[in-house]
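A.B. asks: the sequence and its predicted three-dimensional model are supplied below.
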Amino acid sequence: MPAPALPPFDPRDPLGLDDLLSPEEKAVRDTVRRWAADRILPHIAEWYERGELPGIRELARELGALGALGMQLKGHGCAGASAVQYGLVCLELEAADSGVRSLVSVQGSLAMYAIHRFGSDEQRERWLPGMAKGETIGCFGLTEPDHGSDPGGMRTYAKRDGGDWVLTGRKMWITNGSVAGVAVVWARTDEGIRGFLVPAGSPGFSAPEIRHKWSLRASVTSELVLDEVRLPADAVLPGASGLRGPLSCLNHARYGIVWGALGAARASFEAALDYACAREQFGRPIGGFQLTQAKLADMALELHKGILLAHHLGRRMDAGTLRPEQVSFGKLNNVREAIGICRTARTILGANGISLEYPVMRHATNLESVLTYEGTVEMHQLVLGKALTGVDAFR
């Protein structure tokens, strides 16, 4: 019998990774890709240049209608999607821009996840349905001006005053902060670190926006200021005590980054591939030169190895077997390789690579922030080093 005909080679899916996805997963991916192509890509260069994300509340409601907000959570209006579906959504959103993916990650994987996992039934019912629809935006206040990688050193403090809590402190680099209807704020107490739900408009609470950024420019980034903010007893998240609470939220968000960073890398790789096939120098397309082909081959290798890694971690999360160290493995590798892909793509585009007419430099600068938040390179190296050796080198 003759051998069956092989499928054609697809330069944009050289390993045939689409075969790993179910029809439902492809449908989710394609829906978000079309939305991003219609709502984000025509405007993102201008938004990035202006340093703003206009219409963020409308975008949040549209993302809610897509089921993208808190999509892995179950109940209270959340979609209950799989980890792989959520990962594909993160990839497609970040292929448009990291700022849009950050909006979704902070809303779902940090703020909503914290309420869903650690909140009371009353807190879940009060906040989650509106957040799932995008009617209420949330933020997550953990990082402080002097405490990033070491959240255990936080200075924000909550003290009891009768039946109330009074919070004082500052949080820094908070995505969605200035537009959030509720902030999940972590603070030290006499009983250890606790999480609090701080509604916008609470007396003493403000969220001034951080300007003059050269990365994540199409994103709302804020400081949170808590000046003796008085909250009722039911503002505390009853299920979270100690650092385990916020760190579990960060691990959930890191998983989305494992996928999302590859969206930025894919967009940059595809821009470089198209450019190399069209741009002529010395009488031929630059894609016909050996050095350019070597760059494209190496970029494709790292991009699609990263997608395989993300897919594997997603299947493990869906099976309930994904460990935090494995998420660190993915975050460390995929963001680092994504930045390398963007930088190599820029060299193929030459001087055009720094223009906002192409997405490459925008993605490269965004990924500098992605490399840092939810755990720096060094922190994830130490997480893996401890897992490999059994020796804690953090202190």
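C.D. replies: Arrived safely.

A.B. asks: CA atoms for contacts and neighbours, from now on please.
C.D. replies: Fine.

A.B. asks: would you map the helices across the chain?
C.D. replies: 23-39, 44-50, 56-66, 83-96, 98-105, 113-118, 121-132, 244-278, 290-319, 324-349, 360-372, 377-389 (DSSP state H).

A.B. asks: need those in CSV with distance to Asp164 and mean neighbour count, can you?
C.D. replies: Formatted as CSV, the helices of the chain follow (distance: least, C-alpha to C-alpha, whole Å; neighbours: other C-alpha atoms under 10 Å):
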stretch, distance to Asp164, mean neighbour count
helix 23-39, 43, 15
helix 44-50, 42, 17
helix 56-66, 31, 18
helix 83-96, 38, 26
helix 98-105, 31, 26
helix 113-118, 19, 22
helix 121-132, 17, 19
helix 244-278, 22, 24
helix 290-319, 38, 18
helix 324-349, 35, 23
helix 360-372, 36, 22
helix 377-389, 36, 16
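
A.B. asks: out of the ones you listed, which is closest to Arg188?
C.D. replies: With C-alpha to C-alpha as the criterion, Arg188 lies closest to helix 244-278 of the helices of the chain, at 12.3 Å.

A.B. asks: next, the contact list for Ala253, please.
C.D. replies: Ser105, Val106, Ser109, Leu110, Glu374 (C-alpha atoms under 8 Å, 6 or more residues apart in numbering).

A.B. asks: and here is the other one:
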Amino acid sequence: MLSLLAIVVLIATLMTLFYQQVSRGIGSIVFVIVWLLSGFLAPWLVGLFPLVLLAAGVTLLNHVDLRQKFITRPVYQALGKVMPAIGDTEREAIEAGTTWFEADLFSGRPDWENFSHIHFSTLTNEEQSFIDNEVQQLCDMLDEWKIFHDLKDLPPEVWDFLKHKGFFSLIIPKEYGGKAFSPYAQSRIMSKIATRSLTAAVTAMVPNSLGPGELLAEYGTDEQKDRWLPGLAKGDEIPCFGLTGPEAGSDAGAIPDTGVICKGKIDGKEVLGMRLNFAKRWITLAPVATVVGLAFKLYDPDHLLGEKEELGITCALIPADTKGVEIGRRHYPGSPFMNGPINGKDVFVSLDAIIGGPDMAGKGWRMLIECLGAGRGVSLPALATASGEMGYRMTGAFGRIRRQFNTSVGDFEGVQEASAEVAAIAYTLEAYRHLVTRSLEDGAPSVVTAMAKYHSTEMMRELINHGMDIAGGRGIQLGPRNFLALPYQSTPIAITVEGANILTRSLMIFGQGAMRCHPYLYDELQAIQAEDKDKGLQDFDALFFTHAGHTLGNVSSAIFQALTGPYLSDAPANADAFSAPWYRLVNRYSAVLASTADMALALLGGDLKRRELLSARLGDVHSQLLIACAILKYHATLPRDEANDAHASYALRRAFSRAHDALEAFYRNFGFYGIGHLLKGLFFPFGRPCKAQAPSDDQIRKLGEMIMEPSSVRDALAEPAYISQDPEDAIGRVEATYNKLLEVEPAWLAFLKADGKGQLEGTSVLDKLKDAATKGIISESQVNAVNEYDAMRYDCLLTDAFDKNLKKVKVHAERPVM
């Protein structure tokens, strides 16, 4: 028994040393002392053979030459044989951009002091004015039904307004006539437009995301900036960017389009240039573009620039009317924004067309990776956030207005299961938008923006599907009254563009995240593949043992927190009673993620890249932890009331439940002789933590009721949106009816109750209302208001009907006689 106690003491000592990240030398001294003291409990520990083993182990770890000979070199050589080589394109993708707080979460030890200094961005006076005036005016001009089904394009006056009011110049520096708005302001602008018209939002967002404007501002020569940016800022030039093609969609690095350096004539003069051949598709704004950005592989077979023959992916900018360019046809992606193919055959341009000039030849992949952040982190999440804002408002209002079985449909628990999800997702999307756009102000975090693109658009899909379930036939039938069908129809666009979601999740989030966010992994791979093997071994020795201590420290942390609960864990100093336990849970899952990822990398090595189901689940955990942090940060910015707490609590449970589900699926499918089950037992010996349980029925009912009620959260989600007050508008009709219901609801419910009991006489609603007033059920002053509401309610529930040719709307809004 005492021997067992001694072993427990030694294991606990090791775990504590690793948990505290004690240096190798001091740790060795402490462990030797504890070993010797444990000899009082178990005398065999101080026998000759155990002491020799102890001395050998300590010497081996601390003597550089011995350690490298017997440990480091064999590991170094073994890994060199099994780890896949990192190609130039992959290296550029890994090294492109920056890391942010997501790296802390992947490390297993979030720095909450650093996180507490991250403050959400706010709008400047200029940005707020633009939203209140130009954006508001634009939204007033838009009729999405007319755009979608009649014009198949934006009206000419809307195009003119977008061009000349600066909507295409949000990212262009002020010295070139642009607005240079922050990522948060861009997101707010795009989401407000999207609450009114997806077509207009996509049209406005493309010049401000991946496109010539951003590439020129970041990498262009002074001559290129002077030539193009003023025209782009004024709207005189319309840009598009050709990246994807028939055989290169999400795998943009495999583009077959080529440029060959050669000599040719421009304006009668022989110049050194490129002959381009390309076939691009799905290019937004291509049919109306005046200037085309292109990505292609550049070759120099005659060595006119240097020794290298294959230079790599390059980005160039050419006028759309350049000889050999075929442009103007349209695709129809389910929404009538301008989108089409671009083809080029033997298009000759000078080397000055390369963005950044000839010195940037072959550096296009890194440029593209770093500039994808605007599309992934701003534009597409803005669309998703807009869906959340409108989905929350319309689903809640419609659930209260629509009645079945003499009950508001929003009061049925089955409906609340969907509407509570709508509420939580909308809250999460707004929180996530704030955190992601804030990250973009600090750099170009490629992992954060990949997470944002995937999870925001997937949450949008889920939210809109729930909304359609609740609206039922009212949401299915197309027409100018329908507030949900067009967003539903357009959802696949956001899912597909800027990298298909399936590949973003299964290849990018963890694949890039592990390399970018792990404190040692990428440097270790660089050391393994170093040409100077002696230097590589020296670097690997330091990295490997530091990495091992880091991993064992995270394992110890995860086990300690599993056994003791959150009490040994830190939270931000400014965390309140609501948020502190959640922050501590982030600590626990962060340590589990880091430990599990290291175990997977150690056992699977390069095969983990091919085990996409496993790596995607680790990416899901990483993403949900960042989402949880966004929710906690957003919760702190809103008034601390019941609605805020209820939404945040549900959203946090949703995030942690999904993170835990992903871990369980990982452990269940990991293999390796039960190691997955062992990890699960170590990290979750008492099962799933309470706060990582899916939301309870009580929470579902509570949020299902709240989404139908006025609240601080309802107001916060409406503030960035365009909410029409026009009772003839699809949104305005529901909004006006809901507001009228809030005004008359007590009298309306009293009337319904009496009518349901057969207490009222009359052949119309108005007759029965007058009878109810006569009998004292409602007051005389309420008769007309309730009657007006009933007419609005009936009109709100009607769906559009057309003539037989589906041309002219024929809606009969008159209430039937009772």
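C.D. replies: Perfect, I can see it now. Note that the coordinates shown come from a computational prediction; the quantities given were computed from them, not determined experimentally.

A.B. asks: work out the TM-score between the chains.
C.D. replies: Once superposed, chain against chain, the TM-score is 0.87 (TM-score structural alignment, normalised by the length of structure 1); 371 aligned residues with a C-alpha RMSD of 2.3 Å.

A.B. asks: redo the helices of structure 1 as TSV? Include distance to Phe196 of structure 1.
C.D. replies: Shown next, in TSV, are the helices of structure 1 (distance: least, C-alpha to C-alpha, whole Å):
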stretch	distance to Phe196 of structure 1
helix 23-39	32
helix 44-50	33
helix 56-66	23
helix 83-96	26
helix 98-105	19
helix 113-118	10
helix 121-132	11
helix 244-278	11
helix 290-319	27
helix 324-349	24
helix 360-372	25
helix 377-389	26
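
A.B. asks: and of those, who's closest to Thr168 of structure 1?
C.D. replies: Taking these one by one with C-alpha to C-alpha, helix 244-278 is closest: 18.4 Å.

A.B. asks: can you give me the angle that closest one makes with helix 324-349?
C.D. replies: Calculated by axes from the mean of the first three to the mean of the last three C-alpha atoms, to 10 degrees, helix 244-278 of structure 1 forms an angle of 30 degrees with helix 324-349.

A.B. asks: which residues in structure 2 form strands?
C.D. replies: 239-242, 258-266, 269-284, 291-299, 310-319, 325-327, 339-350, 403-404, 407-408 (DSSP state E).

A.B. asks: if you compare those strands, which one is most tucked away?
C.D. replies: strand 239-242 (a mean of 26; mean count of other C-alpha atoms under 10 Å).

A.B. asks: contact partners for the nearest residue to Tyr634 of structure 2 once chain neighbours are set aside?
C.D. replies: Of all residues not flanking Tyr634 of structure 2 in the chain, Ala431 sits nearest, at 5.2 Å (C-alpha to C-alpha, 6 or more residues apart in numbering). Neighbouring residues of Ala431 of structure 2 by C-alpha under 8 Å, 6+ apart: Ala630, Ile631, Lys633, Tyr634, His635.

A.B. asks: the fourth one matches what in structure 1?
C.D. replies: What it means is Tyr634 of structure 2. Aligned by TM-score structural alignment, Tyr634 of structure 2 pairs with nothing in structure 1.

A.B. asks: for burial, what's the neighbour tally of Tyr634 of structure 2?
C.D. replies: 22 (other C-alpha atoms under 10 Å).

A.B. asks: rewinding a little: quick one, which of the strands of structure 2 gets closest to Phe544 of structure 2.
C.D. replies: strand 310-319 (33.0 Å).

A.B. asks: from the chain's centroid, how far away is the closest one?
C.D. replies: 29 Å (C-alpha atoms, centre = their mean, to the nearest Å).

A.B. asks: quick one: that strand to helix 364-373, angle?
C.D. replies: 50 degrees.

A.B. asks: next, the angle strand 291-299 makes with strand 310-319 of structure 2.
C.D. replies: Strand 310-319 of structure 2 runs at 160 degrees relative to strand 291-299, counting by the same axes, to 10 degrees.

A.B. asks: list the helices and strands strand 310-319 of structure 2 packs on?
C.D. replies: strand 291-299, helix 364-373 (3 or more C-alpha pairs under 8 Å, 6 or more residues apart in numbering; DSSP states H and E).

A.B. asks: turn those into TSV, columns for distance to Lys225 of structure 2.
C.D. replies: As requested, these are exported to TSV (distance: least, C-alpha to C-alpha, whole Å):
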stretch	distance to Lys225 of structure 2
strand 291-299	13
helix 364-373	16
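
A.B. asks: hmm, back to that, structure 1: which residue goes with the residue nearest to Tyr634 of structure 2?
C.D. replies: Match for Ala431 of structure 2 (TM-score structural alignment): Leu308.

A.B. asks: same deal with Ala194 of structure 2?
C.D. replies: Ala194 of structure 2 maps onto Glu94 in structure 1, by TM-score structural alignment.
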